[in-house]
Structure formats: C-alpha cells, structure tokens
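Fold the following for me, if possible:
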Amino acid sequence: MTRKLTPGKLVIATHNKGKLKEMQALLAPYGMECLSAGELGLPEPAETGTTFAENALIKAHAAAKAANLPALSDDSGLSVAALGGAPGVYTADWAEAAPFEGGPGRDWYMAMGKVEGKLAQLGPDTPRDAWFTSMLALAWPDGEAQTFEGRIDGTLTWPPRGTLGFGYDPVFVPAGETQTFAEIDPAQKNAMSHRAVAFAKLVAVQFAG
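Below you'll find the predicted structure:
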C-alpha cells in the first residue's frame, strides 16, 4: 500500500525562495504546512548525483532526517537539445558566481548568457528546442521515499524577457505560448510548468481519493 502524507508540517528541501513560493502555492489546497530547509537552518547537502532523481533524493532524505519530518525536494533544470541536453542536472552549476555574505552566489543572467553563447557558436540556424525537467522526491525520516517526474518542452529566446520568474525563466518560451515563463502570470505558470506536471503525479498518488 502506498504511503500517504497526512495534513501537517512538511519540509520543502530548498533554500531557493522562488522554488519555495511555487511549491507552497501548489501544496496549499492539501492542508500542508510548508516549512523550508532555509527557514529551519538546515544545511544544503552536496548534490553529488548524476541524475535529477539522485539529487532530489539526496536533498529529501537529508531534510527529512535533519528535521524528523516528511520532506519534499525538487531537482530541476534546463536541457537544450542542441547542447546534448546540457546544462541538465548541472543547471545551477552554470550559474555559480563569486561568493557573497560567506555563501555561494548564483548569477542567472550569466548562466543564460552562457547557454546563448554556446548556441551562437553553433551558428544562427541552430535549433533552439529546450525543455525543463522537475523531479520531486518525497521522503520520510525512516528512509521511505517516492519520486515524481515532470517535463515541459519549449524554445529559447534572446534577450531575456520578463521579471516574474526565476532561474532560466526569462529565456524559456513554453510550447504553444508566445511569452516567456518570466512574463506569464505565476498562477498560469504554476498550472502548466514542469513542476506542475510532477505535482499532478504526486497529488494523484498522495491526495486523490
């Protein structure tokens, strides 16, 4: 029998405020009181996996054990077809910048520019197909875990447009749309994003029926 969450406290294993806000909005209808790993002062574990699933499980297990509560993590990233699926699982690494206030810094404009620069090197006719992947991992303190994967396809644009998203959102136009994820209303994005697809699978298992 599939293990179910009960209404109450759930740790969102992230220090990313944008990601936390999206996940809180998606979980709000199900009676979950979401606390972030950042709010609880939990350390960020080293993401040593080579797949989204491995890294999501690393984060969920670490948070669940440290907080002694169920924990939900998301490992997500942008993959570009012409770059062989890069940056993929190393999406955040491409944004690594100089440290600030004693912690790691991430420059997403630099990261978007890095992707654009690599596409430009391949020539003006290079296809700009890309996709976002979200892998959710739900873990309990005793080590049990479940994973749920979501994906949304689209194309890349340049220069970046919009201020509503985070990460690579300003250069990603989802299939069938004309606006970037950073131009689309957050409620609309939450209803269609790669994270929403993964959440729909989680909800079907955890909260349906």
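
From now on I want contacts and neighbour counts done on CA atoms only, so please keep to that.
Noted.

Number of residues surrounding G88?
22 (other C-alpha atoms under 10 Å).

wait, it sits on A81?
No. In this structure, G88 is not within contact of A81 by C-alpha atoms under 8 Å, at 10.1 Å.

Excluding covalently adjacent residues, which one is nearest to A130?
V80 (4.3 Å; C-alpha to C-alpha, 6 or more residues apart in numbering).

hang on, that neighbour packs against V89?
No. V80 sits out of contact with V89 when judged by C-alpha under 8 Å, with a separation of 11.6 Å.

any idea how far R106 lies from A95?
5 Å (C-alpha to C-alpha, to the nearest Å).

Can you name the residues that contact the closest residue in space to Q179 that isn't next to it in sequence?
Take Q179 and drop its neighbours on the chain: the residue closest to it by C-alpha to C-alpha, 6+ apart is V173, 5.8 Å away. Shown in contact with V173 (C-alpha atoms under 8 Å, 6 or more residues apart in numbering): G154, T155, L156, T157, Q179, T180, F181.

now the residue positioned nearest the centre of the chain, nearest residue through space, not along the chain?
The centre of the chain sits closest to S76, judged by C-alpha atoms, centre = their mean, with a distance of 3.6 Å. Leaving aside its chain neighbours, S76 sits nearest to S134 (4.3 Å; criterion: C-alpha to C-alpha, 6+ apart).

Second chain to compare with the first, below:
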Amino acid sequence: MRIVLATHNPHKVAEFQQIVAATRPDLEVVGYDGPEPVEDGVTFAANALIKARAAAAHTGLPALADDSGICVDVLGGSPGVFSAYWAGQRKDAAANLELLLDQLRDIADPHRSAQFHSTIALVGSDGSERTVEGVWPGRLAHEASGSGGFGYDPIFIPDGQAPGVERTVGEFTDAEKQSQSHRARAFRALIPLLAEL
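Next up, the predicted model:
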C-alpha cells in the first residue's frame, strides 16, 4: 500500500521511511511534491492535519503528516509549534539551536528539562481523520554535541541513559534514534490505525 508523507523536509522523509521499514514493510511511504499549505494552527495536531489534508487532496492517496518540535519546560513549553521558526521565518536550524542555547545560557541542569513532541495525522482517501502523539522526555545540553540527526538533536539528551555515558541525539546512530524518537513513539500508536485503511 502507498501512503504519502506530507512534508518537503527530506530528513523527515528518510526518518519515516526507516521507521516504517522496521514496523510495516508492506507500506510504501512516498514523498510529497505538491503545494505547501500555510501552517497556521496553534497546536501540533492542528498543523499536522492541515498538512495531511492538503497532501491527501493533492495526491488522492492516504496521507500522513507529522508536526513536531521541542518543548522546554522553563520556557513554558516553547518553542513548541514554533520550533522550526524560533529564530525567524527562514527555517534556519543552526540559528534556532543557537538562539535556544543562548536563551538557556544561565539555566542550571535541574531546570533544563524538555521533551520532543510529535503528532502524526492520518487522513484517509475517504476523508477520515485521526491523530496520535509521541513524547520523548529529556533535557537540554549546554552545548551542541554530535553530527547526527537534525534540528535540535545535538542538544537534546534523552532520559533513560546510564549516568556518566549520556549522549545527545546528535551522537545517536540512526537505528538508535529511529527506535526511541518521538516520531517512532507516535508511529507505534499509529500502526493500528493504518490497519484500518
């Protein structure tokens, strides 16, 4: 079965293809080359649905869309839905990361808790709509480390690692990230819904 992933971000396409290959090898995720809708929702779910609806309407295929970001507790959950635009409208990942680090410069470790959030929307060919969520808790490092992943990965230290050997997601292998990430967690919640297509 083919399903379109409503994103123009090649990193997300590759990440979803790896997650899907490990859990639903019968499902072919194809990229989306249609118009990009205005994401004017104020929640991850609203923005994911906007994108999935546009992709389903454009392609005639069932569509998945992810809206995700990092939520920092001391910042009241920001950047949140504004994660991709935190440093301005250019979607500059390096500038976003640097701005966030600068904003937290004087914040001590006990107060650097954060979570990656992902909401995946599924819009069926029949117009049915569902959303699922995945949350990956952790905290933010004081400086970037590692060259893997993208976005805020080099400063995010996931919970559950052994003390003294904690790494940022930027230091994870692709396989490690795909098995633990917020998107992987959301996708696992989505699997029963895909069976209904």
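
ok so, going back, what lines up against the residue nearest to S76 of the first structure once you look at the second structure?
In the second structure, the residue paired with S134 of the first structure according to TM-score structural alignment is S118.

secondary structure class for its match?
strand (DSSP: H, G, I helix; E, B strand; the rest coil).

Do I have it right that it meets T131?
No. Checked against C-alpha under 8 Å, the pair S118 of the second structure and T131 is beyond contact range at 10.2 Å.

which of the two has more neighbours?
S118 (26 against 21).

G34 of the second structure versus that one, what's the distance?
From S118 of the second structure to G34 of the second structure the distance is 22 Å (C-alpha to C-alpha).

do S147 of the second structure as well
30 Å.

Please apply the same query to V123 of the second structure.
For V123 of the second structure, the distance to G34 of the second structure - C-alpha to C-alpha - is 16 Å.

A144 of the second structure too?
34 Å.

Looking at the two, which is more packed in?
Set A144 of the second structure next to G34 and count neighbours by other C-alpha under 10 Å: A144 wins out with 18 against 14.

The more buried one reaches P154, doesn't it?
Yes. Judged on C-alpha under 8 Å, A144 of the second structure makes contact with P154 at a distance of 4.8 Å.

Show me what G113 of the first structure aligns to in the second structure.
Under TM-score structural alignment, G113 of the first structure pairs with E98 in the second structure.

what do we get in the first structure for P137 of the second structure?
By TM-score structural alignment, P137 of the second structure lines up with D153.

do E171 of the second structure as well
E171 of the second structure maps onto E183 in the first structure, by TM-score structural alignment.

who's in contact with its match?
R161, G162, T163, L164, G165, P170.

and stretch 57-74 of the first structure, which residues are buried?
Neighbour counts over stretch 57-74 of the first structure (16 or more other C-alpha atoms under 10 Å) mark 57-67, 69-74 as buried.

Stretch 177-192 of the first structure now?
Q179, T180, F181, A182, E183, I184, P186, K189, N190.

now the longest helix seen in the second structure: which residue numbers in the first structure?
Longest helix of the second structure, by residue count under DSSP state H: helix 44-59. Using TM-score structural alignment, helix 44-59 of the second structure corresponds to residues 52-67 of the first structure.

and that stretch, how far from the second structure on average?
Compared with the second structure after fitting, stretch 52-67 of the first structure deviates on average by 0.3 Å (mean C-alpha distance after the TM-score superposition for the first structure).

Distance of the spatially closest residue to E47 of the first structure that is not a sequence neighbour relative to F100 of the first structure?
Excluding its sequence neighbours, the residue lying closest to E47 of the first structure (C-alpha to C-alpha, 6+ apart) is N55, at 5.4 Å. Distance, N55 of the first structure to F100 of the first structure, by C-alpha to C-alpha: 24 Å.

Same check on H61 of the first structure?
Applying C-alpha to C-alpha to H61 of the first structure and F100 of the first structure gives a distance of 28 Å.

what's the burial count for the nearest residue to T119 of the second structure once chain neighbours are set aside?
Distances taken as C-alpha to C-alpha, 6+ apart put E133 closest to T119 of the second structure, at 4.4 Å, once the chain neighbours are dropped. The number of residues packed near E133 of the second structure is 23, by other C-alpha under 10 Å.

Fine by me, we can end here.
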